[in-house]
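Undergrad: Sequence and predicted structure are below.
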Amino acid sequence: MFSLCCFRLSLFALSLSLFLSLSVPARACTGLRVIAEDGSVAFARSLEFGSPTKSDIMIAPRGMAWSATAPDGKEGLKWKSKYAFMGPDAFGQASPLEGMNEKGLYAAGFWMPAGESEFPKIAKEDYGRAVSQMDLGTWLLCNCATIDEVRKLVPALKLAGAKVPSLNMYTLVHWYVMDATGKAVVIESMGGKVAVTDNPVGVFTNAPSFGWHLENLRNYVSLRPDNAQPFKLGDYTVKPLGEGSGLLGLPGDQTPPSRFVRAAFYANTALKPADADGAVNLGMNLIANFTIPRGLSRGAGPNNRPEYDYTQWTTVYDLSRKELYFRTYENQDYSRVRLSAVPLDGDKPVFIPMWGVKPAYKDVSAQAKPQ
């Protein structure tokens, strides 16, 4: 039986610590939900990072053995996966950054900077129930089918912070979790307490906390998808400057609060598609608004070397049909993976190339003809 044993996530944390020490952390991830008229659900997400994640699609079968990391690099909770799942890995490690399981549950971590998250103190006698912040998404995908199960099972875990040695800090995340009905929650560890909170708008970004983002929507209470009407200022009639005037003032920068506001309005005001095909298509169109080309978000790495936070890949999950669509920065053509068409039983994961795949542009030159 293949097992990602107790040192698996220690190795992951070590490789991640080296990666983060050489790059700008991912602070620009955006996710949004689409629900069709027939109840079909899709979720689209962009992943930004300052250096290559070299992700591939990882397919983890049911029955696979896993082990979590407790504080101080000790061994944490062990389990075998109840459900198979798929999603992108990173840094050559068999550990997903996000994913969807065979029941249509989606789970993803979104970066939170230092100072935003604080994990509970875990007693040594509870290390056997400890799940580090780097393990939680995997544990959810392995064990939960619905949001009701997430709410029931998460409080029994001992959520722990795993320290990154080279940075002398914790890699901090908060989580978006959604099931095939579209019901969504956010899991955050703030002030040493873990909270599972309903997500009524179905979108997610990074810092600050989710409650802050919801409260911030009050600053945009006047925004509407409908065009503004002309109005009088004294004897002068002020007319809108064309289409989209109802959303005048919608923030357009790349900060997490601005992206959250934009995603909330886009995802919840776009016309509802009819079915799953329409939900996937709308998800693709909506998430395209959040792509960040290299060079638009800049930072400095070691020796003041320029680093660029950019959209390395984009995913769209069809939670109803258990399908995943993905594209990368180098290949803008979407590819599809059907969970029903890959191995779902076994003792080790399989992988589908995602990184470094060049686009195969369809040549339609021969179709030229008179109308």
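TA: Looks like it came in fine. These numbers come from a predicted model, not from an experiment.
Undergrad: Please count neighbours and contacts with C-alpha atoms only from this point.
TA: Will do.
Undergrad: Look at Leu9 and tell me its secondary structure.
TA: Three-state assignment for Leu9 (DSSP: H, G, I helix; E, B strand; the rest coil): helix.
Undergrad: Relative to Glu188, how far out is it?
TA: Distance, Leu9 to Glu188, by CA to CA, to the nearest Å: 20 Å.
Undergrad: Please name the residues that touch the residue sitting nearest the centre point of the chain.
TA: Taking CA atoms, centre = their mean, the centroid of the chain lies closest to Ala108, which sits 4.4 Å from it. For Ala108, the contacting residues are 97-99, 137, 175-177, by CA atoms under 8 Å, 6 or more residues apart in numbering.
Undergrad: Alongside the first one, take a look at this:
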Amino acid sequence: MCTSVMYQNAKGNWFLARTMDFSFELDGRPVVIPRNFHFQSDANEAGFDTKLGFGVAGRNLNGYILVDGVNEAGVGAATLYFDGLAKFADQREHGKTDLAPHEVINWILGNITSVADLKEKINDVNIVAIANDLFKIVVPLHWIVGDKSGACVVLEQDKEGMHVMDDPAKVMTNSPDFQWHLKNLNNYVQLKPTSHSAKAYGEFKSDAYGLGSGALGLPGDYTSVSRFVRAAFIRENTDKADTTGGSINALSHILNSVEIPKGVKADNEGGCDYSQYRGYMSLDEGAYYMQPYDDQTITRVALTPEVLNASEPTEYPLQKQQQFNSVN
């Protein structure tokens, strides 16, 4: 599971952010993949090449497993779970770049310069139903991609093929499909940041207790349906920050509304989804920010010429436990 949002600050700069909600311990950390990198592929023995450098969250597990990031062209992308609906090709296709589902984010961030560029090139890719070595399953995924112009799309591949859909809400979660989530927002037109006015019931006048009544009916559970509505409402009404730091702070508060603490979303096998980290992609700046669950410190990784032109990826392991300052 996961939630992702785009956000524009008062200066017009765009950001993409996400929670990584999963039960399997990913132990992700910031990584910078340099320019002109060659990836091995589970779908193609020859692998594939990339041109652009990018900052991303992931791990090297006999090959990099990457899940969200930003490249030097100002494109941000995140991969999210699309359980029960994702459907990929049964075989390779000559003349196209064959990719396993878990490799799509690597190809996007390494080769795409804008959302418009993605729309032109996505048909050159064939996503093949090949299992991930770590999870031992074909991972059911879909993707959100945004650029520094504010353009945003969702990619979903089902039994009818690949769908590239503009995302006017600038929000994405998990199943059902994206178009269903947009239609569901029509059930919440009553939501607003200001209070509702008084209402008469016969001779009785009903008035709200304090501010906040405009958000009555905002769903508070952790299903993907409710997280989509909640993220859309809070994103839409959060103040626009003036600075990059203020924007990351605003996004951290937006994602607080959908973050999943350990233990509150359990499965029947004894596991539980929780927000292992929050990732923030500053698209104009070209920087990746990561905020892990166990230590709320936000780590910034910039796409500098040094790391973009390095011969190998650069990793940035994170602290594991929250540190506190003592005040006597």
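TA: Nice, I can see it. Owing to the predicted nature of the structure, the values given are computational and were not obtained by experimental measurement.
Undergrad: re the thing from before, residue in the second structure matching the residue nearest to the centre of the first structure?
TA: Matched by TM-score structural alignment, Ala108 of the first structure corresponds to Ala78 in the second structure.
Undergrad: Quick check: chain neighbours aside, which residue is closest to its match?
TA: Asp68 (4.1 Å; CA to CA, 6 or more residues apart in numbering).
Undergrad: swap in Pro120 of the first structure?
TA: In this structure, Pro120 of the first structure finds its nearest non-sequential neighbour in Gly192, 4.1 Å apart by CA to CA, 6+ apart.
Undergrad: Looks like the one you found contacts Glu118 (just checking).
TA: Yes - contact criterion CA atoms under 8 Å: Gly192 of the first structure and Glu118 qualify, at 5.0 Å.
Undergrad: Have a look at the two and say which one is more surrounded.
TA: Each of Gly192 of the first structure and Glu118 has its neighbours counted (other CA atoms under 10 Å); Glu118 has more, 18 against 14.
Undergrad: tell me the strands in the stretch 151-300 of the second structure, going along the chain?
TA: With strands called from DSSP state E, counting those that start in this stretch, the stretch 151-300 of the second structure shows them at 152-158, 161-166, 171-172, 199-201, 204-206, 274-282, 287-292, 299-302.
Undergrad: Could you point out the residues of the first structure onto which the third one aligns?
TA: Aligning strand 171-172 of the second structure against the first structure (TM-score structural alignment) gives residues 203-204.
Undergrad: Report the distance from that stretch to the chain centre.
TA: Computed by CA atoms, centre = their mean, to the nearest Å, the chain-centroid distance of stretch 203-204 of the first structure equals 9 Å.
Undergrad: so how far is Gln229 of the first structure from the residue sitting furthest away from the middle of the first structure?
TA: What lies farthest from the middle of the first structure is Asp235; by CA atoms, centre = their mean that is 51.0 Å. Computed as CA to CA, the Asp235 of the first structure to Gln229 of the first structure distance reads 16 Å.
Undergrad: what do you get for Gly104 of the first structure?
TA: Distance from Gly104 of the first structure to Gln229 of the first structure, counting by CA to CA: 43 Å.
Undergrad: Which one's more surrounded, these two?
TA: A count of neighbours by other CA under 10 Å puts Gly104 above the other of Gly104 of the first structure and Gln229, at 27 against 10.
Undergrad: what sits against the more buried one?
TA: Contacts of Gly104 of the first structure by CA under 8 Å, 6+ apart are 145, 179-180, 319-320, 322.
Undergrad: again, 6 Å this time
TA: 179-180, 319 (CA atoms under 6 Å, 6 or more residues apart in numbering).
Undergrad: what about the closest residue to Pro313 of the second structure other than its chain neighbours, distance to Leu308 of the second structure?
TA: Distance criterion CA to CA, 6+ apart; nearest residue to Pro313 of the second structure, sequence neighbours excluded, is Ile33 at 4.7 Å. In this view, Ile33 of the second structure and Leu308 of the second structure are 7 Å apart by CA to CA.
Undergrad: Tell me, how many residues neighbour the closest residue in space to Ala90 of the first structure that isn't next to it in sequence?
TA: Using CA to CA, 6+ apart and skipping residues adjacent in sequence, the residue nearest Ala90 of the first structure is Ser55, 4.5 Å away. Residues lying near Ser55 of the first structure (other CA under 10 Å) number 23.
Undergrad: swap in Asn256 of the second structure?
TA: Asn256 of the second structure is flanked by 14 other residues according to other CA under 10 Å.
Undergrad: Counterpart of it over in the first structure?
TA: By TM-score structural alignment, Asn256 of the second structure lines up with Ala288 in the first structure.
Undergrad: check contacts around the alignment partner in the second structure of the residue nearest to Ala90 of the first structure.
TA: Aligning on TM-score structural alignment places Ser55 of the first structure opposite Gly28 in the second structure. Counting by CA under 6 Å, 6+ apart, Gly28 of the second structure touches 57-59.
Undergrad: ok, and the most crowded of these?
TA: Tallying neighbours with other CA under 10 Å puts Ala57 at the head of the contacts of Gly28 of the second structure, with 26 neighbours.
Undergrad: ok, that residue touching Asp27?
TA: No - assessed by CA atoms under 6 Å, Ala57 of the second structure is found out of contact with Asp27, at 9.6 Å.
Undergrad: who has more neighbours, Ile33 and Leu308 of the second structure?
TA: Ile33 (29 against 23).
Undergrad: Could you say which helix or strand holds the nearest residue to Val342 of the first structure once chain neighbours are set aside?
TA: Once flanking residues are discounted, Val342 of the first structure sits nearest to Ile59: 7.9 Å by CA to CA, 6+ apart. For Ile59 of the first structure, the element it lies in under DSSP states H and E is strand 57-60.
Undergrad: average offset between that strand and the second structure?
TA: With mean CA distance after the TM-score superposition for the first structure, strand 57-60 of the first structure departs from the second structure by a mean of 1.0 Å once superposed.
Undergrad: In that strand, which residues are buried?
TA: Buried positions in strand 57-60 of the first structure, judged by neighbour count with 16 or more other CA atoms under 10 Å: 57-60.
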